[in-house]
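coords below, sequence missing:
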């Protein structure tokens, strides 16, 4: 999908697109990822939902949009990432989530126990989960991340990590 009149369009975010789709009365489980790239927005959904979305979704925020079905999205669409690094005390899930979203470990534990943290698409409810390189971590309302690698150790014995954020 893209703005019908790009010159007068608002800059739309993932949250704006998701809100417009949810406002159509769809369940979140019926749609997949949403990729935002400049003035192009890609919404992955089941094939039987595509017709409904192309007919029903006409406006996001204050921007009129045109929705088209893409035949083979795997070839042309690649997510963009922002590479970052951080320092953690261990590679337990609570420590990594705290580093990724910039909160305390206690707040990270609350997010995990409330069912808002997913590792490789599976809901994780225990903070003792040990993250492995290549894990895709998703924290509701905060974003989606790829835990790339342990990148060494600090002088105090803490671990340096590298990760990517879906932008």
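Perfect, I can see it now. None of these values were measured; they are calculated from a predicted model.

CA atoms for contacts and neighbours, from now on please.
Fine.

residue closest to the middle of this protein?
For the chain, residue 144 is the residue whose C-alpha lies nearest the centre (CA atoms, centre = their mean; 3.5 Å).

I'd like to know which elements the longest strand anywhere in the chain is packed against.
Selection of the longest strand in the chain by residue count, based on DSSP state E, yields strand 143-153. The contact analysis (3 or more CA pairs under 8 Å, 6 or more residues apart in numbering; DSSP states H and E) places strand 143-153 against strand 136-139, strand 159-166.

These into JSON lines, with extra columns for mean neighbour count and distance to residue 56?
Below are the helices and strands packed on strand 143-153 laid out as JSON lines (neighbours: other CA atoms under 10 Å; distance: least, CA to CA, whole Å):
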{"stretch": "strand 136-139", "mean neighbour count": "22", "distance to residue 56": "29"}
{"stretch": "strand 159-166", "mean neighbour count": "18", "distance to residue 56": "27"}
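
dropping in the other structure now:
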């Protein structure tokens, strides 16, 4: 990242057993191809694909109870934060839902949405597994392993 390119030019990184993929804009592609020759002691070879395959990702499953499907509540459950710390992160603009920045703490999250907090990794709402007697929502959340 010490090349002068802005962070917004790069997206997710997908790590596989023998390779990794990352997303970047068209403008950054040429520069990356020309300047990135090795990572550590490993040589780098590029292959262009249109989309990252995120379907085969392994998720560490977390069962949680939330009071509502508000973004601050789900982020707090997923990353083990207090709801006020989650709201603070959302207002700072470091939270994304489906790869788009969201700054509204009351944003409604749906099953299947990808969530990320910069510096904390990616997560996903895997399923909604019902409601408790006290009207709490039982969620199955996933964090990237």
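Yep, that arrived. As the structure is a computational prediction, the values presented were derived from the model and not from experiment.

re the thing from before, for the helices and strands packed on strand 143-153 of the first structure, which one sits closest to residue 70 of the first structure?
Closest to residue 70 of the first structure of these is strand 159-166 (CA to CA; 21.3 Å).

and the gap between residue 45 of the first structure and residue 81 of the first structure?
Note on residue 45 of the first structure: its distance to residue 81 of the first structure, by CA to CA, to the nearest Å, is 22 Å.

ditto for residue 109 of the first structure
26 Å.

one step back: equivalent range in the second structure for the longest strand of the first structure?
Matched against the second structure by TM-score structural alignment, strand 143-153 of the first structure falls on residues 121-131.

Likewise for stretch 101-113 of the first structure?
Under TM-score structural alignment, the match for stretch 101-113 of the first structure is residues 79-91.

buried residues in the matching stretch?
Within stretch 79-91 of the second structure, the residues that count as buried by 16 or more other CA atoms under 10 Å are 79, 83, 86, 87, 88, 89, 90.

now what about the longest strand of the first structure, what contacts it?
100, 131-138, 159-166 (CA atoms under 8 Å, 6 or more residues apart in numbering).

contacting residues for the residue lying closest to residue 146 of the first structure once chain neighbours are set aside?
Once flanking residues are discounted, residue 146 of the first structure sits nearest to residue 136: 4.5 Å by CA to CA, 6 or more residues apart in numbering. Residues in contact with residue 136 of the first structure (CA under 8 Å, 6+ apart) are 119, 120, 121, 144, 145, 146, 147.

Just list the residues touching the residue nearest to the last one when sequence neighbours are not counted, thanks.
This points to residue 147 of the first structure. In this structure, residue 147 of the first structure finds its nearest non-sequential neighbour in residue 163, 4.6 Å apart by CA to CA, 6+ apart. By CA under 8 Å, 6+ apart, the contact set of residue 163 of the first structure is 83, 84, 85, 145, 146, 147, 148, 149.

Please list only the buried members of those residues.
Neighbour counting by 16+ other CA under 10 Å classes 85, 145, 146, 147, 148, 149 among these as buried.

before we move on, back to that, superpose on the second structure and give me the mean offset of the longest strand of the first structure.
Once fitted to the second structure, strand 143-153 of the first structure is off its aligned match by 1.7 Å on average (mean CA distance after the TM-score superposition for the first structure).

quick one: which of the buried ones among the contacts of residue 163 of the first structure is nearest to residue 31 of the first structure?
Checking those against residue 31 of the first structure by CA to CA gives residue 145 as the nearest, at 19.2 Å.

what about that closest one, distance to residue 77 of the first structure?
On the measure of CA to CA, residue 145 of the first structure and residue 77 of the first structure end up 18 Å apart.

Could you tell me whether residue 100 of the first structure really is in a helix?
Yes: under DSSP: H, G, I helix; E, B strand; the rest coil, residue 100 of the first structure falls within a helix.

What about it, how many residues nearby?
By other CA atoms under 10 Å, 26 other residues sit near residue 100 of the first structure.

show me the contacts for it.
86, 145.

Quick check: the gap between it and residue 67 of the first structure.
For residue 100 of the first structure, the distance to residue 67 of the first structure - CA to CA - is 33 Å.
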